[in-house]
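Chemist: Here is my input, please return the structure:
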Amino acid sequence: MREPKTWDVLVAGGGPVGLMLACELRLHGADVLVLERLTEPDATIKAGSVNVPTLEAFRRRDLLGPIERFQAGMLASVAQMWAEPGKPAPDVSVVRERMRTVGGHFGGLFKLDPTRLDADDPDLDITDANPLAVMPQVELERLLAERAVALGVRIRRGVAVTEIGQDDDGVSVRCGDAAEVVRARYLVGCDGGRSIVRRQAAFDFPGTDPCITGRQAMVTIDHPERLPKGWNRTEVGMVVHGPVPGRILTVEFDGPPADRDLPVTREELETSLRRVSGQDVRITAVRSATRFTDNARQATSYRQGRVLVAGDAAHVHSPFGGQGLNLGIGDAVNLGWKLAAVVRGRAGIDLLDTYTAERHPIAARVLEITRAQVALMRPDPHTNALRDVVSDLIDTHEGNAYFVKLIGGFAQRYDLGGDHPLVGRLMPLLRLADGSTLADHFHDGGFVLLDLSGADRLQGFATGTDLPVKVVAGRAESTRITGLLVRPDGYVAWAREGGTADGLPEALSRWTRTTVNV
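Modeler: Purely as a prediction, here's the structure:
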């Protein structure tokens, strides 16, 4: 009898993070199986926006077009929300221009304005997009599922992971109540905040307990004009109405729900909405609804032997500021090329240690950001005073820039060493003389060594590396950079201004796991 197939990587969880990881793994040559317990994509209302690191990850993989097309359709819905009673909705072009001023919120202070940022701020050269783009999680999942299938990823739905075990050669995963066991060299848990993989592999998951109950839904309301639009803080908590018709969110500081698994009923939503808003409104229909809390926890390490975790399986927190989905996509982009290099024999297992080292501090910061926002929402006199101070701070030039870049993901950096300020940050969105952007050269997922010296002098450095390195030579306007080495995840590993290549062999050796002698 033929031995059962052993996959390179088994991904538990077919949400956006698991699918993005599967795409990255497959792009770099790994044989991937995704197991998802749900039979169909989850249409429940969840995350609703993506920030700069996610947008640029999609740009590098030539997936920004679908997001932009969806944005165009969303503008019409936003226009309906902004329409004044008895008047037609504003033109979509007007809405698009107003949306340029929307950089998100901090603790419900919806006043972050990216148009107030300095045009020459060096942190802004990583994108030309708005820091936040409205993109419901279910739409993102559909897009990534289509890409995964096109790349040859195997996706099995209706298959739940129930038990795992690992040995020196790989991981065995038992599925559902059946005796089926799937074998893989590595397992990555992308199975959410209550991850079976994380629990079975005994990851430490410390953090803080929840103190709120949040409810988010898409509903039909009998008198929507009675509800204030946007984010509003009341004597009870927070109530949100918009940015599209029918979307509501309430936050109450009465502790976590007694049972998060119970269905969210129309009566529960209506009671909470009336209580928090103080308005006489009725919910007549519910299209989608969910509960959430501010439970904030993070795995101390993202790897236990041959088992890894990503997304909500690695860190959980409240959804304020739209950080969770984006954080998970960042995990997937960081881990994908590294794990593929290991399973394909192009790098040693020590490369996986950089996954926790780089991503753990980013998530720890996000947890602090979300805790701070919960503290800023509390309905009490001391928080009233604190909100006034923070609001005044956001109104300043420096304060607005700080919070826009914080929520938009501009501030994310890795400690990669190096003596150039670009090292460890997302690559700049350079436009080359041939009409391409630097991002256009990442569609196949490899490293890019950019030579802007005009002398084609960096080609020899990339010869013979174990991981693929594409050398792109040319010219670019408005930059002093003469050379960049950019990893597959879009982060700069080496940068130079001037004619030397000092440090490039070391950077190539470190990340391609090849001794470079030039």
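Chemist: CA only for contacts and neighbour counts going forward, please
Modeler: Fine.
Chemist: what does stretch 427-444 contact?
Modeler: Contacts with stretch 427-444, where a contact means Cα atoms under 8 Å, 6 or more residues apart in numbering, come from 27, 59-62, 125-128, 448, 472, 474-477, 486, 488, 490-492.
Chemist: first to last residue in that stretch, what's the distance?
Modeler: Its first and final residues considered, stretch 427-444 spans 17 Å by Cα to Cα, to the nearest Å.
Chemist: the helices in the stretch 351-500 of the chain, which residues?
Modeler: Counting by DSSP state H, counting those that start in this stretch, the stretch 351-500 of the chain has helices at residues 353-377, 381-395, 397-408.
Chemist: how about the ones you listed in CSV, adding mean neighbour count and distance to Leu35?
Modeler: Shown next, in CSV, are the helices of the stretch 351-500 of the chain (neighbours: other Cα atoms under 10 Å; distance: least, Cα to Cα, whole Å):
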stretch, mean neighbour count, distance to Leu35
helix 353-377, 19, 22
helix 381-395, 14, 44
helix 397-408, 20, 31
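Chemist: got those helices as CSV, with distance to Leu467 columns?
Modeler: Listed next are these as CSV, based on distance: least, Cα to Cα, whole Å:
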stretch, distance to Leu467
helix 353-377, 16
helix 381-395, 45
helix 397-408, 31
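Chemist: hang on, the earlier thing: filter the contacts of stretch 427-444 to the buried ones?
Modeler: Buried members of the contacts of stretch 427-444, counted by 16 or more other Cα atoms under 10 Å: 27, 59-62, 126-127, 448, 472, 475-476, 486, 488, 490-492.
Chemist: Among these, which ones are in strands?
Modeler: Among the buried ones among the contacts of stretch 427-444, DSSP state E puts 448, 472, 486, 492 in strands.
Chemist: Of all pairs in these, which one is the farthest apart?
Modeler: Spatial extent of those (Cα to Cα) is set by the pair Val472 and Val492 at 14.7 Å.
Chemist: Now do the contacts for Arg247.
Modeler: 216-219, 240-241.
Chemist: Next, the structure of the following sequence, for comparison with the previous one:
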Amino acid sequence: MDVDVVVVGAGPTGLMLAGELARVGVRTLLLERRPEPSEVAKAGGLAGQILQLLHHRGELDRFHAAKAGPEPAPRFPFGGLHLDFTRLNDSPMRAVLLPQPRLEQLLAERAVDRGAEVRRGHEVVGLRQEDDETVTVEVRGTDGPYPVATRFVVGCDGGRSRVRDLAGIPFPGTAFPEIERLASVTVPEGVTLLDDGGLDVRGVGTIPFGYTATEHGVFACSGMGGTIGVYTAEVEATEYDDDVPMSVEELSASVHRVLGIDLPLGEPLRMTRFGYSAKQADSYRDGRVFLAGDAAHLFPAGGVAVNAGMLDAANLAWKLAGSVQGWAPPGLLDTYTAERRAAAERTLLHTRAQVALRRAHGPTGDALRALFLELAGDEQPLLRLGALMAGTDVGAPSSEAHPLVGAFATDQALRVEHRDPRVAGLLRSGRAVLLDLAARTDLREPAGLWPDRVDVVTATVDERPADVLLVRPDGLIAWAAAVDEPGATALPALRQALSTWFGASSV
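Modeler: I've put the predicted structure just below:
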């Protein structure tokens, strides 16, 4: 066996997965068909639950140090509207501004530092599942073709995934006809930024902050921090090559078609063009071949794909590691498809709803958006929408379990402040954690039977949500003991959870 896992695609999902696997000693090879990293900033940063996971990994400060600006106030676009989470005491949705090329650079450094091998300019052209143990990957490399024998293959190679096609996994869904253009530019002569984020344009007048729907498409602008953000969406039959960057002239022409004005634009700081689809693979697994990120799902709204893909990677990594290292219980790998397809369904739900909001034009569309904003002004709907956008609304927990079981260990779930130092690095080792919040020595003892898979951490919070939590390496809560729950009921349930997720004890 040449390596344990071959990861295909060096975007955020593949790089995150390679780093997660290498962290725990899995021999990992990452193959990327492009000879050099892309300089196109398709995504503008990190948002949602992945920030919480990086905080628990003890790595968030590294990404904050490289950010393109201060952490923005929690106001996020949603279907041609802006949702304002600043009215909440603790927003369930946050973001860090970090252009995708810089994000990928950090993730690549992280993966290589941990021992993963990254080969650029190496394209996967075939794969064969030889038996129950081996997959042979056929690669066209810089020095010619060669095979790689591996235990597992993970396709993180985007919406046009070669791995998905080679595995024969169907990818049903809808491709929408709009072309979206997004840019950040410097402020040109003749344009003044207004305090509310709008623009005052000489010879044109005031262009309000936010979204404007016209019969020709959707336009949005935001003038803040000494730059102008511009967005257009319009129906086009043209097919664009992802490798050909967008120009200022192309964006200017799109603004004119959608809004009917000539908007002066300064020097480009970030420019990207993309289309939207709502698609999901029928399965994220075929034998020893897996899919993650855009290869597994495409969403018809921005700001969610990187979060979803990196969470896919975190979910899959420790399960693959368990299979490579021999401790994975039966059926563990099957839970990857079940859990992450369900999470993607929730993301598809709200992104499809965003399509309906942004495409509705005229008086009826205006009425729909006005009513939606009224409802989103109330705390409970705003919390629900924030959880959906952050990817933490991962489904209803079992009625027989503690309410936190099946949920992510978020700030809200742990009842701590954002980036609370008490949980910074909680999952640093890449192993699971038994988090004791109530000095329950009786419930800490069973974790000692899985010393190579479960760490024990003690902490105190002002108002604990449970006495003890079993947190998986991907940040999901696998078991919880209710406050003051007797050991007679808690201990058997804990032992069952440990064996269900982490196999037979090693002691």
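Chemist: overall similarity of the pair, as a TM-score.
Modeler: Scored against TM-score structural alignment, normalised by the length of structure 2, the superposed chains reach a TM-score of 0.86; 476 aligned residues with a Cα RMSD of 2.7 Å.
Chemist: coming back round to it: just flag the most distant two among the contacts of Arg247 of structure 1.
Modeler: Every pair of the contacts of Arg247 of structure 1 checked by Cα to Cα; the farthest is Val219 and Val240, at 12.6 Å.
Chemist: which neighbours do these two share?
Modeler: Common neighbours of Val219 of structure 1 and Val240 (criterion: Cα under 8 Å, 6+ apart): 247-248.
Chemist: Tell me which residue of structure 1 matches up with Leu373 of structure 2.
Modeler: Aligned counterpart of Leu373 of structure 2 in structure 1: Ser391 (TM-score structural alignment).
Chemist: my read: that match touches Leu109, true?
Modeler: Yes - applying Cα atoms under 8 Å, one finds Ser391 of structure 1 in contact with Leu109, separated by 7.0 Å.
Chemist: contacting residues around the aligned residue in structure 2 for Pro41 of structure 1?
Modeler: In structure 2, Pro41 of structure 1 lines up with Pro37, judged by TM-score structural alignment. Residues in contact with Pro37 of structure 2, defined by Cα under 8 Å, 6+ apart, are Pro101.
Chemist: any idea which helix or strand carries Pro37 of structure 2?
Modeler: According to DSSP states H and E, Pro37 of structure 2 maps onto no helix or strand at all.
Chemist: any idea how far it is from Gln105 of structure 2?
Modeler: 8 Å.
Chemist: nearest to Val307 of structure 1, of the buried ones among the contacts of stretch 427-444 of structure 1?
Modeler: The nearest one, if we look at these relative to Val307 of structure 1 and count by Cα to Cα, is Leu27, at 20.7 Å.
Chemist: Enumerate every residue touching that closest one.
Modeler: Per Cα under 8 Å, 6+ apart, neighbours of Leu27 of structure 1: 151, 444-445.
Chemist: Aligned to it, what sits in structure 2?
Modeler: In structure 2, the residue paired with Leu27 of structure 1 is Arg23, using TM-score structural alignment.
Chemist: Any figure for the gap between that match and Lys42 of structure 2?
Modeler: In terms of Cα to Cα, Arg23 of structure 2 sits 27 Å off from Lys42 of structure 2.
Chemist: so who does the aligned partner of Val404 of structure 1 in structure 2 touch?
Modeler: Matched by TM-score structural alignment, Val404 of structure 1 corresponds to Gly386 in structure 2. By Cα under 8 Å, 6+ apart, the contact set of Gly386 of structure 2 is 85, 91-93.
Chemist: For those, pick the one with the most neighbours.
Modeler: Pro92 (25 neighbours; other Cα atoms under 10 Å).
Chemist: my guess is it contacts Gln380, does it?
Modeler: No - the pair Pro92 of structure 2 / Gln380 is not scored as a contact, 11.6 Å apart, by Cα under 8 Å.
Chemist: how about Val173 of structure 1, what's its match in structure 2?
Modeler: Match for Val173 of structure 1 (TM-score structural alignment): Val137.
Chemist: Name the SS class of Leu46 of structure 2, please.
Modeler: Following DSSP: H, G, I helix; E, B strand; the rest coil, the label given to Leu46 of structure 2 is strand.
Chemist: Which position in structure 1 pairs with Leu103 of structure 2?
Modeler: Aligning on TM-score structural alignment places Leu103 of structure 2 opposite Leu140 in structure 1.
Chemist: give me every residue that touches the residue nearest to its match when sequence neighbours are not counted.
Modeler: Nearest non-adjacent residue to Leu140 of structure 1, counting by Cα to Cα, 6 or more residues apart in numbering: Pro16, 6.6 Å away. Contacts for Pro16 of structure 1 (Cα under 8 Å, 6+ apart) come out as 137, 140-141, 144, 325, 329.
Chemist: can we see that at 10 Å?
Modeler: 22, 137-145, 190, 311, 325-326, 328-329, 332 (Cα atoms under 10 Å, 6 or more residues apart in numbering).
Chemist: Any of those residues buried? List them.
Modeler: Neighbour counting with 16+ other Cα under 10 Å marks 22, 137-141, 143-145, 190, 311, 325-326, 328-329, 332 as buried within the contacts of Pro16 of structure 1.
Chemist: No further queries at this time; thank you.
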